[in-house]
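> Have a look; sequence and predicted model below, questions after that.
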Amino acid sequence: MRNVPLGSSGLTVPNVVAGMMRIDDMSDADVRSLYEAARHAGIDFFDHADIYARSLHSAERRFAEALGLSASERGEIRLQTKAGIVREGPYFDFSYEHLVSSVEESLRALHTDYIDVLLLHRPDALVEPAEVARAFDHLESTGKVRAFGVSNHTPRQIDLLRTAVRQPLVANQVQLSIAHAPILTQGLAANMESAAQSAVLDGGGLVEYCRIAGITLQAWSPLQGTRGGGTFLANPEYPELNAVIDELAQKYDVPPLAIAVAWITRHPADMQVVLGTTNPGRLTDAAVGSDLRLTRAEWYALVRAAGYLVP
């Protein structure tokens, strides 16, 4: 498992993350099997959110109750969670009161006294940066949160937060896969008027902005396509892409899933891949992509096979 810097936090973290969004209905034994597969693969970073699963904080609670980690075991892993979405609305709330109360409930649910990383979960159009700064200052000074970041934020939305927030924003979790790659492929077609791919969907230059600002990109839904729903792997809607993936999987003697992960980890931005699987075997297969370094030609071949323009 290859480790990468987590922004400017000084931490090094695995470039593959175990997402805990779907564990709510799993048995204790199944949660333990998933956790043990992750640890065996070198993954010690677990991604949560207050709104995941059946009820607020229930996936966090399921994780803690199933594992029953000792204090020393808790110290061996990184726990990341998110706050800011009010699911019942739905709407977004980056107020001091909402962020602090959500984190305090996450701490209770996770049976821990600190969160390693807190992300603001999608942008709040009504954000008041000073409110976010006040919440972050409180959470940091009380030892409840050690590092902060965002998810699905554009460069200018991040800049707005940084007018008031004094802590470094160390991560930005965004959707990215071979088959859903506008944050990477828009730049390939920049200034090409006839190419729909050239349309700016992220505020412009998100990947480059995060690299300059020292913000680690975390890729969610790394297997999600845009045609026919579901994963692009073995999906008849993606015949060209799967042909190239299968060819590379055979060449490197790895599962196709590892190629999908390796396409993201190959990027020099040192991104993290957030897996959503609850299957220990698939998690193990995906983790193989952590250290697999595709050639430039192979990386671009996958871009073309996904249907993107490489001029």
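Happy to help now that I have it.

> alpha carbons only for contacts and neighbour counts from here, please
OK.

> Give the buried residues for stretch 248-261.
Going by neighbour count (16 or more other C-alpha atoms under 10 Å), the buried part of stretch 248-261 is 248, 249, 254, 255, 256, 257, 258, 259, 260, 261.

> for stretch 20-29, same thing?
Per 16+ other C-alpha under 10 Å, stretch 20-29 contains these buried residues: 20, 21, 23, 24, 28.

> How about the secondary structure of the residue nearest the centre of the chain?
With distances taken as C-alpha atoms, centre = their mean, residue 218 lies nearest the centre of the chain, 3.6 Å away. Following DSSP: H, G, I helix; E, B strand; the rest coil, residue 218 is assigned to strand.

> about what we covered before: the buried residues of stretch 248-261 in helices, which ones?
248, 249, 256, 257, 258, 259, 260, 261 (DSSP state H).

> In those residues, find the pair that's most separated.
248 and 261 (12.4 Å; C-alpha to C-alpha).

> Check the burial of residue 155 by counting its neighbours.
Residues lying near residue 155 (other C-alpha atoms under 10 Å) number 18.

> out of everything not next to it in sequence, what's closest to residue 107?
Residue nearest to residue 107 in three dimensions, not counting chain neighbours: residue 113, with 5.8 Å by C-alpha to C-alpha, 6 or more residues apart in numbering.

> residues in contact with the one you found?
107, 143, 144 (C-alpha atoms under 8 Å, 6 or more residues apart in numbering).

> Could you turn the buried ones of those into a PyMOL selection?
Buried subset of the contacts of residue 113, written as a PyMOL selection, criterion 16+ other C-alpha under 10 Å:
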select buried, resi 107+144
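
> Looking at the contacts of residue 113, which one is closest to residue 175?
Nearest to residue 175 among the contacts of residue 113: residue 107, at 26.3 Å, using C-alpha to C-alpha.

> take a look at this one as well, against the first:
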Amino acid sequence: MRIMPIEKRGISDSRLVLGCMPFGGGWNSEPITQEHIKEAEKAVEAARSIGITMFDHANIYTRGKAEETFGKVLKAQPGLREQIVIQSKCGIRLAEGDLPGMFDFSYSHILESVEGSLKRLGTDYLDVLLLHRPDPLVEPEEVAVAFTKLKESGKVRHFGVSNMSVGQIQFLERSLSMPLVVNQLEMSLAHLHFLDETVHVNQQAGTAVRFAEGLMEFCRTKDVQIQAWGPLAQGRFSGRALPDEPEHIVRTAELVKRLAEEKGTTREAIVLAWLMKHPALIQPVIGTANPERITACQDAERQAELMTREEWYTLYVSARGKALP
């Protein structure tokens, strides 16, 4: 098995990432409470107990309160900052007054966003900064100037993107002096476009696939770490019954449960193991603050190593709800 690209770049050896979007309460202006801080502390403790050392943020999560809450956790635990990897994102501007929500990769917005994240987190640097979603008005040269300034000042060590295609990454990289080391994408048993794009070449069914052509192969060739957001699919395969689920999703949840029981592990571990079995060495970003659900993911890496090709394809075809072409 080849080494994780992100590890080769000296960023993190953590096979799982804790997504901190739930921290700090709701997406509103209500203040952070001691209960919110305690919840975050318990989530961080649970994550570290199973070997997670990388934590994923964005400047907009709970309108900045997620980063601020995490900053309070760091302040209460001197020395913790040097033991972990912090990744954050910028580029999304939430709706404000008469202005709609928008994307912004301008020089000023990138710098202002990073300064805000550093202040809220109470740290001098980010290990990784991602551009959150593609901005149609992007000027790569402007991004390059911002990235260079952040790199030279020591405020950001590595850079990446989220939700971007091959062409969008290449367009940015032609102006950058540093590589883009991460691409974070939605991937799960409930969001299979990353696989369907691969198997539906020269197939009519491929016209319904919503994934950038060749993106998986490009990222693997260029040693861009692929991260998966939403990898647990809102718990629909690990015990959380959502209304009006299609029959094939219900059957897949039953299959996950059976495999977990046979292997003496959790359903969360099976769901994540299925993603981690992929040779791209996908790095799931677990988006929960529930300590029990976090620790339920502990066995995922081992289960990925144990999962057979037959088991992997059985889960894939079941989650597709139809046979492969």
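Sure, I can see it. Since we're looking at a predicted model, the values are computed, not measured.

> follow-up on the earlier one: nearest to residue 88 of the first structure, of the contacts of residue 113 of the first structure?
Checking the contacts of residue 113 of the first structure one by one against residue 88 of the first structure (C-alpha to C-alpha), the nearest turns out to be residue 107, at 21.3 Å.

> Go ahead and confirm that closest one touches residue 114.
Yes - counting by C-alpha atoms under 8 Å, residue 107 of the first structure touches residue 114, with 6.6 Å between them.

> Quick check: neighbours shared by these two?
residue 144.

> can you give me the strands for the stretch 151-300 of the second structure?
Along the stretch 151-300 of the second structure, counting by DSSP state E, counting those that start in this stretch, strands occupy 156-162, 180-186, 225-229, 283-286.

> how about the first one, which residues of the first structure does it hit?
Counting by TM-score structural alignment, strand 156-162 of the second structure pairs with residues 145-151 of the first structure.

> which non-adjacent residue is nearest the aligned partner of residue 299 of the first structure in the second structure?
Aligned by TM-score structural alignment, residue 299 of the first structure pairs with residue 312 of the second structure. Nearest residue to residue 312 of the second structure, sequence neighbours excluded (C-alpha to C-alpha, 6+ apart): residue 274, at 6.2 Å.

> For the alignment partner in the first structure of the one you found, which residues are in contact?
Counting by TM-score structural alignment, residue 274 of the second structure corresponds to residue 263 in the first structure. The contact partners of residue 263 of the first structure, by C-alpha under 8 Å, 6+ apart, come to 178, 294, 299, 302.

> which residues sit in contact with the residue nearest to residue 269 of the second structure when sequence neighbours are not counted?
Nearest non-adjacent residue to residue 269 of the second structure, counting by C-alpha to C-alpha, 6+ apart: residue 300, 4.1 Å away. Residue 300 of the second structure makes contact with 268, 269, 270, 271, 272, 273, 276, according to C-alpha under 8 Å, 6+ apart.

> Can I get those in a markdown table including distance to residue 159 of the second structure?
Listed next are the contacts of residue 300 of the second structure as a markdown table, based on distance: C-alpha to C-alpha, whole Å:
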| residue | distance to residue 159 of the second structure |
| --- | --- |
| 268 | 29 |
| 269 | 29 |
| 270 | 30 |
| 271 | 28 |
| 272 | 25 |
| 273 | 27 |
| 276 | 23 |
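
> of these, closest to residue 195 of the second structure?
residue 276 (13.3 Å).

> Surely the closest one touches residue 301?
Yes - proximity of residue 276 of the second structure to residue 301 meets the contact threshold set by C-alpha under 8 Å, at 7.0 Å.

> So which of those two has more stuff around it?
residue 276 (24 against 20).

> what sits against the residue nearest to that one when sequence neighbours are not counted?
Using C-alpha to C-alpha, 6+ apart and skipping residues adjacent in sequence, the residue nearest residue 276 of the second structure is residue 282, 5.4 Å away. By C-alpha under 8 Å, 6+ apart, the contact list for residue 282 of the second structure reads 225, 226, 227, 228, 275, 276.

> which pair in these spans the largest distance?
It's 225 and 275 that sit farthest apart of these, by C-alpha to C-alpha, at 13.7 Å.

> before we move on, the earlier item: trace the residue nearest to the centre of the first structure over to the second structure, please.
Match for residue 218 of the first structure (TM-score structural alignment): residue 227.

> Test my guess that that match contacts residue 183.
Yes - if you go by C-alpha under 8 Å, residue 227 of the second structure and residue 183 touch, sitting 6.2 Å apart.

> in the stretch 1-150 of the second structure, which spans are strands?
Assigned by DSSP E, counting those that start in this stretch, the strands in the stretch 1-150 of the second structure fall at 17-19, 54-56, 85-90, 92-93, 102-103, 126-131.

> what about the helices in the second structure?
Assigned by DSSP H, the second structure shows helices spanning 5-8, 34-49, 65-76, 107-121, 140-152, 166-173, 193-199, 215-221, 247-263, 267-276, 291-295, 300-306, 309-320.

> between the ones you listed, which gets nearest to residue 232 of the second structure?
Of all the helices of the second structure, helix 267-276 comes closest under C-alpha to C-alpha, at 6.6 Å.

> quick one: that closest one to the first structure mean distance?
After superposition onto the first structure, helix 267-276 of the second structure sits on average 0.7 Å from its aligned residues (mean C-alpha distance after the TM-score superposition for the first structure).

> Now do stretch 130-138 of the first structure: distance to the chain's middle.
23 Å (C-alpha atoms, centre = their mean, to the nearest Å).

> In that stretch, which residues are buried?
Quick answer for stretch 130-138 of the first structure (16+ other C-alpha under 10 Å): 130, 131, 132, 133, 134, 135, 136, 137.

> Same list as before, those that is, but in TSV and with distance to residue 43 of the first structure included.
Output for those, formatted as TSV (distance: C-alpha to C-alpha, whole Å):
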residue	distance to residue 43 of the first structure
130	35
131	34
132	30
133	31
134	32
135	29
136	27
137	29
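
> Just give me the match in the first structure for residue 110 of the second structure.
Checking TM-score structural alignment: residue 110 of the second structure goes with residue 99.
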